[in-house]
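Could you work out the structure for the sequence below:
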Amino acid sequence: MAAVKAWDDDLVYALSAQASVDHPDEITMIHTMLIDGVSDVICGDALPGDSPMVTCRFTIRYGTRNSYQVARLQKKDGGWVIDDALVVTRDRR
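Next comes the predicted model:
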């Protein structure tokens, strides 16, 4: 869950920075959506090395949307962080 929240925060920061560059005279509000839960988590075996890496598939549930992700997670500073991800988001309505 911590890795997913950090990934969302990094995405919002990147989108905000790009909006500031694209529209310097405007104020743009970009925020993360509340995560209702993470489910269907399936991970492979961690690859050994200085900073172990693992590939996982999971579903993130936001308000009215589901985000299906396949992500590569890497162990850094005692926790897992999402290094790269493929994402498909669908409305549940």
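
only C-alpha atoms for contact and neighbour calcs from this point on.
Noted.

So for the strand or helix carrying residue 8, what gets flagged as buried?
Element membership of residue 8 [criterion: DSSP states H and E] is helix 2-22. For helix 2-22, burial by neighbour count (16 or more other C-alpha atoms under 10 Å) applies to 4-5, 7-8, 12, 15-16, 19.

now the angle between helix 2-22 and the helix or strand following it, please.
Following helix 2-22 in sequence order, the next helix or strand is strand 35-43 (DSSP H and E). Angle between the axes of strand 35-43 and helix 2-22 is 120 degrees (criterion: axes from the mean of the first three to the mean of the last three C-alpha atoms, to 10 degrees).

for strand 35-43, packing partners?
Counting by 3 or more C-alpha pairs under 8 Å, 6 or more residues apart in numbering; DSSP states H and E, the packing neighbours recorded for strand 35-43 are strand 53-62.

With distance to residue 76 as added columns, please give the buried residues of helix 2-22 in TSV.
Converted to TSV, those look like this (distance: C-alpha to C-alpha, whole Å):
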residue	distance to residue 76
4	14
5	15
7	14
8	17
12	21
15	24
16	25
19	29
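
Could you also give me the structure for this second sequence? I'd like to compare it with the first:
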Amino acid sequence: MAPTGTDPQQHRQRTSFFSRPGVRRVMPFVVITAIALVFIFENRADTEIRLLIPIVTMPLWGALLIAWGLGMLACVVTVRRRRDRKHQKPR
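Take a look at the predicted model:
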């Protein structure tokens, strides 16, 4: 009997790790996150930051880490909203 190609084990054996859709979607995030974290933790000097009215002195890495976290949060919210729109039923 010839293999049909619908067997999930055969497909898993032939597919390389980096060509899987889940891995291809996550790899840019991992690479950019690693580069961003290296950049953030290399900037250790204290800096003054103005938050509307008060001026706060804090390490630059802390401010960069907060900005990075807010950016990641914005990405998660945007992706969830986009995914929810795709699954809505047409009216």
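
TM-score them against each other, please.
TM-score for the superposed chains, counting by TM-score structural alignment, normalised by the length of structure 2: 0.28, backed by 39 aligned residues with a C-alpha RMSD of 3.8 Å.

before we move on, the earlier item: and the furthest pair within the buried residues of helix 2-22 of structure 1?
4 and 19 (22.5 Å; C-alpha to C-alpha).

burial of the residue nearest to residue 59 of structure 1 when sequence neighbours are not counted, as a residue count?
Leaving aside its sequence neighbours, residue 59 of structure 1 sits nearest to residue 68 (C-alpha to C-alpha, 6 or more residues apart in numbering; 4.6 Å). By the criterion of other C-alpha atoms under 10 Å, residue 68 of structure 1 has 19 neighbours.

Quick check: buried residues in the helix or strand where residue 68 of structure 1 lies?
Per DSSP H and E, residue 68 of structure 1 falls inside strand 65-76. Using 16+ other C-alpha under 10 Å as the test for burial, strand 65-76 of structure 1 gives 65-66, 68-75.

relative to helix 2-22, how tilted is the helix or strand just after that strand?
Following strand 65-76 of structure 1 in sequence order, the next helix or strand is strand 79-91 (DSSP H and E). Here strand 79-91 of structure 1 runs at an angle of 70 degrees relative to helix 2-22 (the same axes, to 10 degrees).

and the longest helix for structure 2?
Assignment by DSSP state H gives helix 60-86 as the longest helix of structure 2.

Just give me how far that helix sits from the chain centre.
Averaging C-alpha positions (C-alpha atoms, centre = their mean, to the nearest Å) puts helix 60-86 of structure 2 8 Å from its chain's average.

Can you tell me the element the residue sitting nearest the centre point of structure 2 falls in?
Residue closest to the mean C-alpha point of structure 2, counted by C-alpha atoms, centre = their mean, is residue 29 at 4.1 Å. Secondary structure assignment for residue 29 of structure 2, by DSSP H and E: helix 21-42.

Show me what that helix packs onto, helices and strands only.
If you count contacts as 3+ C-alpha pairs under 8 Å, 6+ apart, helix 21-42 of structure 2 packs onto helix 60-86.
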